[in-house]
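**Q** this is the structure alone, sequence omitted:
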């Protein structure tokens, strides 16, 4: 597994420097209240939130392939760790918590490394855009509801929707009007600035203004909270005490946290990547998560997660590369070493307004509106993921969205697009009969297109459609399988029953237009007899030709069908059909079918039938190879039929010459290739049946002499 480090900063474009620097500083400032609050939720002192915004971010930047995503202390892992401490009977903020949390973080890092080795990043490919949109919108809405009480002068909420709503209601009963006024004013200014001056760093200006207001106005006396002061200094690196938490509990708790980090962050990263037109390496991102959490464990922090709010903030201020994360991490180091006094001057309502403003920009309610107009089912999936996250938490919301997504996929493939085909007089291409009154069915033939892979949930739809349209005048059913790439055993059994049912009614069944790999599947699933009996053909035109129906095709209702299309076929249609149908078994199958024809000859069949076998109307390349195989059995055919050896050999040679002349006339560009191939087939004949080869050569020489 190839790993490329600092991938998004290679060949750095200097024109992005100002944007990345500005965004990095803003993200550092915004991370202060967010990180400190979530660290306390996880059972650690507030300063550990700042520690988690240094080395884990820098390690993540080193390995990440996302140019814009930001790593840091975040809500979901912090809440899970805080709940786990309660279950372990460890008091939040105690010495036991300081020892236990890094152990859980270390196990989270180990689980993420295991997910990386197992290449679990591929799982995100199975999650649809509505699930991603609902998931991100649910997370943003949840965090906004967590932050709302801080605007009202209270503390951040925790839990899901009902707990958050209850906490907002309680805080509203003791509302602090100056706090609400300051926060609301800041939020309005930010939203207006985002509309009128999207490139202006209004968040930085508001933080500076807030710090000045705290210094020169009695904000604290008015009940407006500011951040707690923090002791200066960087985190100390040390190994966690793995005896602080029983191994069994550490493994199970950390597994759920690791799954949440992987699912939430990968989904969010892919959402931003899809929205902004770039790609990420999902598996390397998991490695980046693991490295970030390893750094967090070694510096005593709680598990670290991808942050939608900080990433949305970076996007708002046009951050272009992970230099933004480096600036955020390094500036946090500077702050911890010499600027912690500034932290105590930052008003909480202003910082809360900045976070809410960024989160409002990251929601995707406009996607829900679009889905409602286009697909109510996909809108329901969006709503399921959204309300799942909001009501039941991150991981449950993801699971609900995935279940809905897979259910919708099964429903859609169970009733795929399908239609019956006809042809417009004077044209060669088959089209949906419902396109217009000028499209007419071929007389006595049902041509049916099925646009989905065949499996247990939709084979009955195919059978029912065909059976409902078969009439007494139907001579054949042709399945246009161009949209079928695979089938399961249930579908194969159903297709076999349909084939036999139509056969009993004297109706031919053809399967056409599909990829060659499907023929291999047919053989493995026990439907190889359909290929051997000539019922699996490369194109609809060949199937009709096999029935003896030639252009211009007779149309139902006696509609006149003058053939105004080109008389010559395209050369790319001259692919060997036997090779297409039988693949690596081509030689073996030609030989097998010839032996079956020879057995029928013993029962009084006509030698002339041997020229084509069951696969009548072969392409020229196939027909030439068929005749070469027949020549190998010349002695046996002579003994059975009583025909003269030279007469029979001459008939085969005449037929081969007819095939060559047809190729030379219709496709002169293939004539030279055909001669080269004839030489190869002659060499095979010389090796296998030298006596027949000598006879054929003598006949050719005699023919040349006669012509002279």
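**A** Alright, I've got the coordinates. Computed from a predicted model, the values in this text were never measured in an experiment.
**Q** switch to C-alpha atoms for all contacts and neighbour counts from now on
**A** OK.
**Q** all strands for the protein, in order.
**A** 70-72, 305-307, 418-423, 430-432, 445-450, 476-480, 508-512, 536-537 (DSSP state E).
**Q** check contacts around residue 182.
**A** Neighbouring residues of residue 182 by C-alpha atoms under 8 Å, 6 or more residues apart in numbering: 349-350.
**Q** let's have the strands of the chain in TSV, adding mean neighbour count.
**A** Shown next, in TSV, are the strands of the chain (neighbours: other C-alpha atoms under 10 Å):
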stretch	mean neighbour count
strand 70-72	30
strand 305-307	24
strand 418-423	21
strand 430-432	19
strand 445-450	22
strand 476-480	24
strand 508-512	23
strand 536-537	26
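**Q** for residue 140, which of the ones you listed is the nearest?
**A** strand 305-307 (10.2 Å; C-alpha to C-alpha).
**Q** let's bring in a second model and compare:
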């Protein structure tokens, strides 16, 4: 276990100390109204929000590897706990609430500790951004609706959306106009101030104005509720009262809180780390969260979480390490020791406005707009997660959110991107017919690309796409399987059925472009016979050549566009050579050597048929065989040497050309070596080793040809 304490202070630059201390003081000041408000949301007195801003934040700093993230009392856990109390019939700030909330915090910390030992940080990878965004937005909107009655001078609402709307309606029948005016004015000032003066902590300014309104104008005498006064002093350490609560309920709520804390904290931390160029230890961050929550339970506080809004403020003020958290925790401790008197002068509607403003920044409106523009399915998932929290509560929202995460995975897998491909005149590759208006299908040929692993849930889509694409004149169907890395037995059976159906209809069927591991899977799943039958080719080009379709291709071009599609003629090698030496090793395995020798003989024949060999340059050797553009340096070097071994197989009338051809080949091999030294010097030694190994292999594979070549070299 590689555990390091205060990891962000390693090699700390003391030049950053003044800035970190300043940022820490600002964070502490901002945390006063926010943490007090969230504590009330969770069902405990406001002072416990300050208690939760001392030891939890210090313990988090002890373990956290994040240079910026701020921990403390925050929206999501507070909302879950507050909702849990309501569902259990426990009144806010009652003795039962004071007993239950710390136990939930303890079990949340315990679950996080278990997650740490189970290496559960990867679970977050299964919670999509739309689900988490919708869930957090739903919680934030719920809390905002809960707070609206407090702006009107009434108690906070509770329950889900219908109950909250009903409670707001009842509160509106007896509004304290001064309270509402103060709350709305404070909210407007915060929102405007943040835009005009982004570096000014408007929450602190509004809090000071609220205290002044009490001391100067005595607003409490006009129907405005004030926070309860707090005696100065540190929090009393206590053991959570496990015997006074329903353990089954608190353990379950603790689990839900822990999942939300882990997911939200890790997602947000990684976002800040990525933006600012440093790395995190995700597993240790879970331990930091566990330590923070367990310490919160021993001071009677609610569960604590990473705060996105306060971290953004820390980033804004240039915080560089967890010195910021240490400063904030110490500052809050000094406040509790002797400066809590102002709390009793803080108007509730002002504090409520501060909380609502903070929550408005947490609602992921920008994410919803982005999803609506780029991915409607993910937008609907976002909205479903948000609405489920609003109507069903946070507990069911967590469950629905997790289910939606898996639904998102299934939707992507069962409806993957896929396309039919064609040729753009004058270009070599195969292009999506739906995205390229100058791409045309090859006559009698269907080229289909499937961009997902093939398994039981999407095998039917694969089969239907192919079957629905067939025309009366279709002769060849080629599957570009470059994105298919695995298949299951259901998919294997479908592939076999498709191949059989195509054969009955007189259509040649090919699977191409995939890795060799897929061939192994096909053999394991009982459809290896398709490889032997020639249905599996290394590339699309090899499949086309095998089907007897060569350039220039006949394209299905409308008459009105044919003048734009004049293709130049090409000469090509047979399919085996067309796809370079990789085709041999990929497709023929142990028979690679025999096939390679056959390819070499074919090239010799091409040399025999070439006119004006004397005009051929070393680059011309490569350019004449167009497919060589895909050869790597090592592969090209090997095939050139193999050609040399068979140079005496040229007919007698070409013997005078032997010297010229060998000179060109040797010149080409020299250029290959120079290019490797220039562009990839790390491969130079490998090239030499490859040449030595090739000589040894050739001594075993074709010793007679190698002997003749050496004798010929000596004569020359």
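**A** On my side now, so go ahead. Because the structure is predicted, anything quoted here is derived from the model rather than measured.
**Q** hang on, the earlier thing: same list (the strands of the first structure) but as TSV, adding distance to residue 569 of the first structure.
**A** Output for these, formatted as TSV (distance: least, C-alpha to C-alpha, whole Å):
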stretch	distance to residue 569 of the first structure
strand 70-72	58
strand 305-307	58
strand 418-423	17
strand 430-432	16
strand 445-450	21
strand 476-480	20
strand 508-512	18
strand 536-537	17
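**Q** can you give me the helices in the stretch 601-708 of the first structure?
**A** With helices called from DSSP state H, counting those that start in this stretch, the stretch 601-708 of the first structure shows them at 620-632, 634-641, 645-666, 668-688, 690-707.
**Q** and the last one, what's buried?
**A** This points to helix 690-707 of the first structure. 692-693, 696, 699 (16 or more other C-alpha atoms under 10 Å).
**Q** and of those, the nearest to residue 178 of the first structure?
**A** residue 693 (105.2 Å).
**Q** check contacts around the closest residue to that closest one other than its chain neighbours.
**A** In space, and not counting its chain neighbours, residue 693 of the first structure is closest to residue 686: 5.3 Å by C-alpha to C-alpha, 6 or more residues apart in numbering. Under the criterion of C-alpha under 8 Å, 6+ apart, the neighbours of residue 686 of the first structure are 692-694.
**Q** if we use 10 Å, what do you get?
**A** Contacts here follow C-alpha atoms under 10 Å, 6 or more residues apart in numbering; on that basis residue 686 of the first structure touches 632, 680, 692-694.
**Q** swap in residue 162 of the first structure?
**A** Here residue 162 of the first structure is in contact with 168, 390-392 (C-alpha under 10 Å, 6+ apart).
**Q** could you turn the buried ones of these into a PyMOL selection?
**A** In PyMOL syntax, the buried subset of the contacts of residue 162 of the first structure is picked out as below (16+ other C-alpha under 10 Å):
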select buried, resi 168+390+391+392
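**Q** picking that back up, and the buried residues of helix 690-707 of the first structure as CSV, adding distance to residue 442 of the first structure?
**A** Below are those laid out as CSV (distance: C-alpha to C-alpha, whole Å):
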residue, distance to residue 442 of the first structure
692, 45
693, 45
696, 44
699, 45
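**Q** and of the residues you listed, the nearest to residue 149 of the first structure?
**A** Of those, the one sitting nearest to residue 149 of the first structure (C-alpha to C-alpha) turns out to be residue 693, at 95.1 Å.
**Q** the closest one against residue 679, yeah?
**A** No: contact criterion C-alpha atoms under 10 Å: residue 693 of the first structure and residue 679 do not qualify, at 12.0 Å.
**Q** quick check: neighbours shared by the two?
**A** Contacts common to residue 693 of the first structure and residue 679, judged by C-alpha under 10 Å, 6+ apart, are residue 685.
**Q** tally of neighbours for residue 35 of the first structure?
**A** 25 (other C-alpha atoms under 10 Å).
**Q** same check on residue 619 of the second structure?
**A** Residue 619 of the second structure: 13 neighbours (other C-alpha under 10 Å).
**Q** quick check: which element contains it?
**A** In the assignment (DSSP states H and E), residue 619 of the second structure maps to helix 618-624.
**Q** from the contact counts, what lies against that helix?
**A** Applying 3 or more C-alpha pairs under 10 Å, 6 or more residues apart in numbering; DSSP states H and E, we find helix 618-624 of the second structure packed against helix 592-609, helix 633-645, helix 655-679.
**Q** report the angle between the longest one and helix 633-645.
**A** Helix 655-679 of the second structure and helix 633-645 are oriented at 160 degrees to each other (axes from the mean of the first three to the mean of the last three C-alpha atoms, to 10 degrees).
**Q** could you tell me the angle between helix 655-679 of the second structure and helix 703-715?
**A** If you take the same axes, to 10 degrees, helix 655-679 of the second structure sits at 90 degrees to helix 703-715.
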